[in-house]
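Peer 1: all I have is the shape, not the residue letters:
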């Protein structure tokens, strides 16, 4: 974890990655998310913890779920939200990101939610921030910490003891920032067994996640699994076409209702979205009784509330 992520009192100052964050910080964020989820349940007006604070969304990549979720989280807590339009900003005229951040910080912005195609950009801005908090909403294939947290919360709602779980991630792990944050949070929470599966060209280096079991056969990876996290093909991050035949990919690695029977009887089916139905997951599985995909979406709001409130000391 970045040395800049914690302040001198050990309080979380920025949220850049879950790697090295530690179990206690992660559980504190999940517990707070549960409290806020309850406080805002059924449309209730919960505590306005961020009234008078300003949150700036700096999204250099297109996003629907993450940007909307952060905006709803901030507004429900009473914050003012500025969605910064990159195409019409001074960055298009050559201004550096650091100067953009400094300008907005001078306008009393309290937190920046940053998504960028390049690894390391949120941490770079965190190093430059004088007062404001920086939250990573996804950078390259490096990290997506709030997605990792909401995935962990979705699992914990049904399985509080991670040590008893077998969790399988399947798909384009090599290019996935979600996979990395999921693997970091699953490791921190003491998951019993973590399995990785996908085409060899889409797997990370063997030494990147030494505690995981790697499978070439998806049916073997699924056997007895309690949680299945399906990942889409990240074609926008591939330097070359590593998967040429989508029908063949679905045959080998797509999650179908027949294939799901290899997993534990009530295995959870998860997907961070956006889904490519018929490529990594069949429609009837995505919409089926074991799917918690929409719960993941719902949990994103209290998780992001918890992250914003915790970083701003609210």
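Peer 2: Yep, it's here. Note that the structure is a prediction, hence the values are computed from the model and not measured.
Peer 1: C-alpha only now, for contacts and for neighbours.
Peer 2: Noted.
Peer 1: who are the packing partners of whichever helix in the chain runs longest?
Peer 2: In the chain, taking DSSP state H as the definition, the longest helix is helix 293-311. Judged by 3 or more Cα pairs under 8 Å, 6 or more residues apart in numbering; DSSP states H and E, helix 293-311 is in contact with helix 23-39, helix 65-76, helix 145-156, strand 268-270.
Peer 1: tell me the most buried of these?
Peer 2: helix 145-156 (a mean of 24; mean count of other Cα atoms under 10 Å).
Peer 1: run through who's touching that helix.
Peer 2: 15-18, 26, 30, 136-138, 162, 178, 181-182, 184-186, 227, 268, 272, 292, 295-296, 299-300, 303-304, 307 (Cα atoms under 8 Å, 6 or more residues apart in numbering).
Peer 1: that helix: how far from the chain's middle?
Peer 2: On the basis of Cα atoms, centre = their mean, to the nearest Å, helix 145-156 is displaced by 7 Å from the centre of the chain it belongs to.
Peer 1: angle of it against helix 293-311?
Peer 2: Going by axes from the mean of the first three to the mean of the last three Cα atoms, to 10 degrees, helix 145-156 is angled at 120 degrees with respect to helix 293-311.
Peer 1: beyond helix 145-156, next helix or strand please.
Peer 2: strand 166-170 (DSSP states H and E).
Peer 1: contacts for that next one?
Peer 2: 179, 191-198, 218, 221-222, 224-231, 253.
Peer 1: who's sitting farthest from the centroid in this protein?
Peer 2: Largest separation from the mean C-alpha position in the chain: residue 93, at 31.1 Å (Cα atoms, centre = their mean).
Peer 1: gap between it and residue 115?
Peer 2: 20 Å (Cα to Cα, to the nearest Å).
Peer 1: ditto for residue 54
Peer 2: Taking Cα to Cα, one finds residue 54 at 18 Å from residue 115.
Peer 1: put this next to the previous one:
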């Protein structure tokens, strides 16, 4: 395999910046590795020695609770030394450049940076300038990508719609909400396309649909009921008010009326339809409070799966290669 920024000359992960361009074989290898870690996390001893002596720095330029916490927990479970850099109190607030920040942290003998940044392409910048042997893991960059969220979403779908990996070829997935500002939506679409999802839909008002998104192989819907009809998976997106620079919506109430998942809309779906959301949720906006943790919802399972998926990525990049083995998957609910 020809080496890329993300892969070494043997096709092994060197950085994880985006799901775009990764092969289905590699995606399934990551999911299988995550299955192994998920099973281990359910045992009495949750700590593994995989990354003993390694240092992982969480470099978050944007606020985060779920993502930063699960990355920290994942690295700790693998026995890495973990440092969380408080950006608001760091030298970047005094004018230090990203390049200087990277090189300063490298001088502390860090092995991996987990980077979240408001600018699209920031993780790629770090990867392009990182020293040999220093890995970059993208925890979300602008509107561009959130690859581990995409992977944990794929993991969750396979867990509940599998167990075989061909399950994606039978699924219609509806991605609903603020697609325009969503790096999660882009990562999910890349992953679902690579694994052969039967149909991928994006459902939103015209102002929240990126221009040319049809070129990614999705179908666009501006009517929620039509977009949800026959869906096996409904992936809701947080309305990202902090990224909106103009009047994209008349009001939050109107968005909920036209595009919010309510109990009445849920009742029209297939009995085995699953509902997902990357969090944090806006109750009464993209989802009703009585739906968020109802019987169709896998929102909390996604959070739990995020630990195993991030452990898988970290161990595949920094740990010793594991012989390809199909993990025994747990049964569905």
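Peer 2: Arrived safely, thanks for sending. Quantities reported herein were computed from a predicted structural model and do not represent experimental measurements.
Peer 1: picking that back up, which one in structure 2 is aligned with the residue farthest from the centre of structure 1?
Peer 2: For residue 93 of structure 1, the aligned position in structure 2 is residue 94, judged by TM-score structural alignment.
Peer 1: cool, and residue 258 of structure 1?
Peer 2: By TM-score structural alignment, residue 258 of structure 1 lines up with residue 264.
Peer 1: which stretch of helix or strand covers its match?
Peer 2: Judged by DSSP H and E, residue 264 of structure 2 forms part of helix 263-266.
Peer 1: in that helix, what's buried?
Peer 2: residue 266 (16 or more other Cα atoms under 10 Å).
Peer 1: and if you look at stretch 158-178 of structure 1?
Peer 2: Of all the residues in stretch 158-178 of structure 1, those buried under the rule 16+ other Cα under 10 Å are 162, 165-178.
Peer 1: looking at these, spot the one nearest residue 76 of structure 1.
Peer 2: residue 178 (25.2 Å; Cα to Cα).
Peer 1: neighbours around the residue lying closest to that closest one once chain neighbours are set aside, how many?
Peer 2: Leaving aside its chain neighbours, residue 178 of structure 1 sits nearest to residue 144 (5.5 Å; criterion: Cα to Cα, 6 or more residues apart in numbering). The local packing of residue 144 of structure 1 (other Cα atoms under 10 Å) involves 27 other residues.
Peer 1: alignment lookup: residue 144 of structure 1 to structure 2.
Peer 2: Checking TM-score structural alignment: residue 144 of structure 1 goes with residue 146.
Peer 1: ok, residue 248 of structure 1 next?
Peer 2: Residue 248 of structure 1 maps onto residue 254 in structure 2, by TM-score structural alignment.
Peer 1: equivalent analysis for residue 273 of structure 1, please.
Peer 2: In structure 2, residue 273 of structure 1 lands on residue 279 (TM-score structural alignment).
Peer 1: quick one: contacts for that match?
Peer 2: Here residue 279 of structure 2 is in contact with 66, 237-238, 299 (Cα under 8 Å, 6+ apart).
Peer 1: now for the residues you listed: which two are most distant?
Peer 2: Largest pairwise distance in the contacts of residue 279 of structure 2, by Cα to Cα, is 15.1 Å, between 66 and 237.
Peer 1: ok, so of the contacts of residue 279 of structure 2, who is nearest residue 291 of structure 2?
Peer 2: residue 299 (10.4 Å).
Peer 1: and the counterpart of the closest one in structure 1, how far from residue 73 of structure 1?
Peer 2: Taking TM-score structural alignment, the alignment pairs residue 299 of structure 2 with residue 293 from structure 1. Residue 293 of structure 1 sits 19 Å away from residue 73 of structure 1, going by Cα to Cα.
Peer 1: likewise for residue 212 of structure 1?
Peer 2: 33 Å.
Peer 1: ok, back up a step: comparing residue 54 and residue 115 of structure 1, which residue is more hemmed in?
Peer 2: Comparing residue 54 of structure 1 with residue 115 by other Cα under 10 Å, the one with more neighbours is residue 115, at 25 against 22.
Peer 1: any idea whether the more buried one is helix, strand or coil?
Peer 2: Secondary structure, DSSP: H, G, I helix; E, B strand; the rest coil: residue 115 of structure 1 is strand.
Peer 1: just checking, residue 290 of structure 1 touches residue 267?
Peer 2: Yes: Residue 290 of structure 1 lies in contact with residue 267 (Cα atoms under 8 Å); the separation is 6.6 Å.
Peer 1: residues touching the residue mapped onto residue 161 of structure 2 from structure 1, list them.
Peer 2: Alignment note (TM-score structural alignment): residue 161 of structure 2 maps to residue 159 of structure 1. When contacts are counted by Cα under 8 Å, 6+ apart, residue 159 of structure 1 touches residue 165.
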